[in-house]
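Colleague: Sharing a model that was predicted from the sequence below.
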Amino acid sequence: MTLRERARKHGISTAYDGRTVPEATLRLILDGLGSAKPVAPATMEVPGDVACHLPEGRGWGIFCQLYELRSARQWGVGDFADLAALATVCAKAGADFLGINPVHALFTAEPDRASPFSPSNRRFLNPLYIAPDLLGCDRPSLPSGDLVDYAAVASAKLRALRQRFDAGVDDGALDAFVASEGRDLHLHALFETIRHLDLPLPDDPEGAAAHAIARDRPQDVRFHAWLQLVARQQLHAAQKAAKGAGMGIGLYLDLAVGEAQDGSATWSGAAAALPGLDVGAPPDMFSEQGQNWHLAAPSPTDLAARDFAPFRAMIAAQLRDAGALRVDHAMALWQLFLIPSGRPAAEGAHLRYPMRDMLRVLAEESQARQAVIIGEDLGFVPEGFRDAMNEANVLSYRIVYFEQDDVGFHPAKSYPEKALACLSTHDLPVLAAWWRGDDIDGRQEHGLVSPEATRQHRAHRRKERRMLIRALDVTADAKAETLPDAVLDGAHAFIGATPCLLAGVRLADLIGPERQTNRPGTTDEYPNWRPRGSVPVDAIADHPVFSRITALMRAARPRSE
């Protein structure tokens, strides 16, 4: 059997978009899979008994980035207390859910690694979202600019929280939490301890060197475990506030597609990672060189051998305090694009995953928690994938910007029922910035596309403005420099009128910030994941645009009593 035949047998693509996958890439993936029997399915067929929980009736909700929230009591970044307050505001406005960015554990020893989509460990939470004032900590002086200063926030919060921990905590509650979370929590806390001590990370998390650090620094390890307990308690309180205020779903969390290569999940073995391979995306219109997300790629054979226990534990952790979960890059249930570390993205290949088994785990956890699952199915979507997700009751993620063809934007009535409709997401501009073409200018500014592509994109955006006005059936000037109110209102009326079970309103479309949350293809060249809002949480309910759009959504999708 040739190398390419072996690769295809294991679900590895040998070519894509007219590109031939290098033999070195195929060999690297095959070596990582080992000699185990292939587990990749030949088809996307979904068993009839696999189905996620669905919402009751047509609802709507609001999305935001948690860190962008602003309040007088917070410590320079939106936190779980702000989340609880905003959930109450949104519930009173008629919303059924409040969606936020992933709140996975990042790297508290390296706070400027701020992307919520490059987590250290998806099973645990980001302690920087803890509200220290709820623990009696006095608020220090912190920067209050338009960008989050993660280094200043981390320094202040971790110092105050350590003082609070050293002063004495409920040891019984912490002991019970540590026991319930088991080995994974211990290794994550140990990883955080090692990183803060700036010690070399032992190769073996169960080896003598790792055990020696845990033995010598037990209070440090216990402190990082306590941070997870507090974060979990405060997230739970936010979900309780959302449901108590009348939301049918409550919090809507976001699941990153993977974990950082140098994070605690990869180090501890929880990520079940394939060596020498990064998750990314092939070249496309947003990045002509492709994208390397530098995330660990789980081994499908390892997951199958462990009866998908790591995947189940991670999904269960997301749904513990949420009524909905958005699965970023949901095509990962079927395949991932893997890139040899240090090589161009164009040298990558797609690897198939045991989708039926992973969907079964997802559905079982969804039904156990009565939680809705939304699959972010954007970009390259394999033929038949959306049909399979529809059968499994995983809602499609339909963004108005993308629902178009050469004729125009698709009419609202054409949207599927099992879907969430929204205008944009974190990787895209808010509607006002889209209207101006800020995203096009940004891609050119950072050299992500050629000058010729930029000219084509600008010409198409002018056409898109006209097509959007026609699709919304509103009266507006397509040549207006700033977004007409009629287009903003019409766009929200449009998503409200779709047959989709859920519709999502982006908070930044209503109150800012207008600056793009994340610019794909950039790292330090752009302040990704840092822009803050200007309207305090306690003033959002009275903001005129918030009031106007939420009233429109209530009329389109009244809450069932």
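Modeller: Structure's in. What do you need?
Colleague: okay, CA-based contacts and neighbour counts for the rest of this
Modeller: Fine.
Colleague: How about A412: what's its closest non-neighbour residue?
Modeller: Distance criterion Cα to Cα, 6 or more residues apart in numbering; nearest residue to A412, sequence neighbours excluded, is T498 at 4.7 Å.
Colleague: ok now do the one you found, which residues does it touch?
Modeller: T498 is in contact with A412, K413, S414, Y415, A421, counting by Cα atoms under 8 Å, 6 or more residues apart in numbering.
Colleague: structure B:
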Amino acid sequence: MSQTPTDAAFDSAVDDWGVQHRWLDAADEVHEADADTVRRLREAIGTPPADLEDRAPVVTRPGRELGLGRVQVRCEDGTEREVDGRLPEDFPLGYHRLTTAAGMERRLVVSPGRCWLPDEPTWGWAVQLYAARSTRSWGIGDLGDLRTLRELTEAAGGGFVLVNPLHAVAPVVEGSSMEASPYLPATRRFRNPVYLRVEDVPGHEPGDVDTARRDAVAATDLVDRDAAWALKRAALRAAYDRSGGADSAFAAWRDEQGEPLEEFATWSALAEALGAQHGIDWHGWPTELRDPRGDGVATWRAEHAEDVGFHAWLQWQLDAQLRAASGDLIVIQDLPIGVSGGGADAWAWQDVLAEGVSVGAPPDALNTLGQDWGSPPLVPWRLRAADYEPFVESVRATIAGAGGLRIDHVMGLFRLWWIPEEGDARGGGYVRYPSDDLLDIVALESHRAQAVVVGEDLGTVEPGVAEALAERRILSYKVLWFEDDAPSSWPREALATVTTHDLPTVAGLWTGADARDQLDATDMPEDDVRSGREELLSRLTREPLDDGAGPADAVQAAYRQLVEAPSLLVALSLEDAVLEERRPNVPGTTERENWRIPLAVPVDRLGDSPEVGRLLDLVRAAYGG
């Protein structure tokens, strides 16, 4: 029998490893974690050192009690301050070091506790950048296309663009393909050079590319990342060899980025050099090259300095092109919940990640079988022991140069669904994270970058999450397909949208094409798919549609509701604008053309599309444009 337990009962259900033994599902039914699952999660977590609490970082806010007695603080700017008890209200925000009376040194993170927010509501586009091809693209949407979309948005009176994760994946080598999912990157700190507009790179010459091959790749029905990258890499390496390595501005930027960039560039060069023989997963590399801080890697880096330099230079170009593409518009970048276990961040932070488990989600309305996303989780106590640096660097890098951050599955900052190896998503369990610290770090990075933060809080959301996000001014996520209440009643501090990359497009829902797609691509029961479609249709047709209404009429009906939302950000899906029936991703399958479907209308011709024009007219009327 299901019941709602008291808060105290749930608090006591979390053991010393942080494993939650009881939890509520999306239907408010209580579940007990399987004993064998608990055992395996404990093994993966391990036991923290006895002195962890004496040296773990202190995350706080001005005016709060430190509880450490008299301490000396060395601030970021090099100044020294003494604090006795309460942190002064005027204490500088940032990342400092404190030393206790006993001589123990710890990181001190001082956060404002609240994220930056724009003053007025605005609207913008949600786009999968790889899909946003133009007549100039080399088979995949790029940062030049993002610039075009930004200019279109500005001209129409919009205020932001929301893009899929732009993070780097493993390079393509013989026997491998580029990872298609933006949510399983090799790193959350550096970007994917496949998004570079090659013609805008200094040193590029037209003769560096085979135009016949480029035109063939640009004409493919699906996005072919491997072919696009093969063309781009050859041209980019030629440009680097011609002028990149000797550029003094690049040298200065590279020096400013420090060891994280060198580590990533080294991993990229290693993956290219070793991939054909040993694979792109670092676990299969020669032993001396598995430790990024070992002598073997240092020697290899020195011997392959030009290759390492090339990969660092690609990141410099990406930084410049993203800033140019963003201009003064807010570009909200997406932070995935994790990374590939064989990738760059897992190589760099292998001592912080758990082995033998992956993260995902329990069964819910999005997927009745649950989901396994394939990423190894950060071990909470190891993350603290690392001064939260893996999290800090990931958040900061994803915000950089654009002005906004969307945190995918923001509930993962509170607890994550860990799935033991060789099991399925239904057999996982929740592990708790130090959410107060992580959220305050997000607030600090938002404050420094003057960047809006959105928390994707869809699925199984435990009590207290909404309140914690609201306290930090992290915008919640309101999706028409999931909300019982009309958009006019949605909160101000939210991002409002009709759908997401994992959910049906309006046209796909209306025609039934999406339901057929789900049934063909997944093992979801037909009754679940059909009942799910009926529920979404009921939300689409709050205002009844005529019997002969087509997809364009359905899109207008959905967005007439959406623009009534008082939310600070209202996102329009480009897939909906061009009447695409296929959603970008159907969760639970790798067989379908997930993450490879291009927009039917080139980005530089969106202004000529009557369907896009009708949607823009509707939005401009709502916003007084």
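Modeller: Yes, it's here. Given the structure is predicted, the values throughout are model-derived calculations rather than measurements.
Colleague: about what we covered before: tell me the counterpart of the residue nearest to A412 of the first structure in the second structure.
Modeller: In the second structure, the residue matched to T498 of the first structure (TM-score structural alignment) is A565.
Colleague: How about A51 of the first structure?
Modeller: In the second structure, A51 of the first structure lands on R114 (TM-score structural alignment).
Colleague: Please report how far the nearest residue to that match once chain neighbours are set aside lies from Y388 of the second structure.
Modeller: Leaving aside its chain neighbours, R114 of the second structure sits nearest to R472 (4.2 Å; criterion: Cα to Cα, 6+ apart). Plainly put, R472 of the second structure is 19 Å away from Y388 of the second structure if you go by Cα to Cα, to the nearest Å.
Colleague: Which helix or strand contains R533 of the second structure?
Modeller: helix 526-540 (DSSP states H and E).
Colleague: That helix - contacts with which helices or strands?
Modeller: Applying 3 or more Cα pairs under 8 Å, 6 or more residues apart in numbering; DSSP states H and E, one finds that helix 526-540 of the second structure makes contact with helix 506-511, helix 513-521, helix 551-562.
Colleague: tell me the most buried of those helices?
Modeller: Ranked by mean neighbour count under mean count of other Cα atoms under 10 Å, those are led by helix 506-511, which reaches a mean of 23.
Colleague: Show where it falls in the first structure, residue numbers please.
Modeller: Residues 431-436 of the first structure are matched to helix 506-511 of the second structure when aligned by TM-score structural alignment.
Colleague: rewinding a little: aligned to the residue nearest to R114 of the second structure, what sits in the first structure?
Modeller: By TM-score structural alignment, R472 of the second structure lines up with A392.
Colleague: Would you confirm that that match contacts L54?
Modeller: No - using Cα atoms under 8 Å, A392 of the first structure makes no contact with L54, being 10.1 Å away.
Colleague: quick one: which of those two has more around it?
Modeller: Neighbour count, other Cα atoms under 10 Å: between A392 of the first structure and L54, A392 has more, with 23 against 19.
Colleague: ok, the more buried one to F385 of the first structure distance?
Modeller: Distance from A392 of the first structure to F385 of the first structure, by Cα to Cα: 11 Å.
Colleague: With A152 of the first structure instead?
Modeller: Distance, A152 of the first structure to F385 of the first structure, by Cα to Cα: 44 Å.
Colleague: Equivalent analysis for E464 of the first structure, please.
Modeller: 27 Å.
Colleague: repeat for P340 of the first structure
Modeller: Computed as Cα to Cα, the P340 of the first structure to F385 of the first structure distance reads 26 Å.
Colleague: Which one's more surrounded, those two?
Modeller: A count of neighbours by other Cα under 10 Å puts P340 above the other of P340 of the first structure and F385, at 21 against 17.
Colleague: In this structure the more buried one contacts T25, no?
Modeller: Yes - contact criterion Cα under 8 Å: P340 of the first structure and T25 qualify, at 6.3 Å.
Colleague: If you count neighbours, what's buried in the top strand by length along the second structure?
Modeller: Longest strand in the second structure, counting residues (DSSP state E): strand 65-74. Going by neighbour count (16 or more other Cα atoms under 10 Å), the buried part of strand 65-74 of the second structure is L66, V71, Q72, V73, R74.
Colleague: right, and the helix or strand after it?
Modeller: Following strand 65-74 of the second structure in sequence, per DSSP H and E, is strand 80-86.
Colleague: can I get the buried residues of strand 65-74 of the second structure in TSV with distance to V570 of the second structure?
Modeller: TSV is the format used below for those (distance: Cα to Cα, whole Å):
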residue	distance to V570 of the second structure
L66	40
V71	46
Q72	46
V73	43
R74	43
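Colleague: Which one of the residues you listed is nearest to W347 of the second structure?
Modeller: Of all the buried residues of strand 65-74 of the second structure, R74 has the smallest distance to W347 of the second structure: 31.0 Å, by Cα to Cα.
Colleague: For that closest one, which residues are in contact?
Modeller: Going by Cα under 8 Å, 6+ apart, R74 of the second structure touches E80, R81, H96, R97, L98.
Colleague: One more pass at 6 Å, please.
Modeller: Contacts for R74 of the second structure were tallied using Cα atoms under 6 Å, 6 or more residues apart in numbering; they are E80, H96, R97.
Colleague: so is the second one in a helix, a strand, or just coil?
Modeller: Same thing as H96 of the second structure. Going by DSSP: H, G, I helix; E, B strand; the rest coil, the secondary structure assigned to H96 of the second structure is strand.
Colleague: again with D547 of the second structure
Modeller: Judged by three-state DSSP, the three-state class of D547 of the second structure is coil.
Colleague: ok, it - how many residues close by?
Modeller: Residues near D547 of the second structure, counting by other Cα under 10 Å: 6.
Colleague: ok, it to F391 of the second structure distance?
Modeller: Counting by Cα to Cα, the gap from D547 of the second structure to F391 of the second structure is 51 Å.
Colleague: Which residue in the second structure aligns with A176 of the first structure?
Modeller: Using TM-score structural alignment, A176 of the first structure sits opposite A252 in the second structure.
Colleague: For A168 of the second structure, list the residues it contacts.
Modeller: By Cα under 6 Å, 6+ apart, the contact set of A168 of the second structure is P185, A186, T187, F190, R191, N192.
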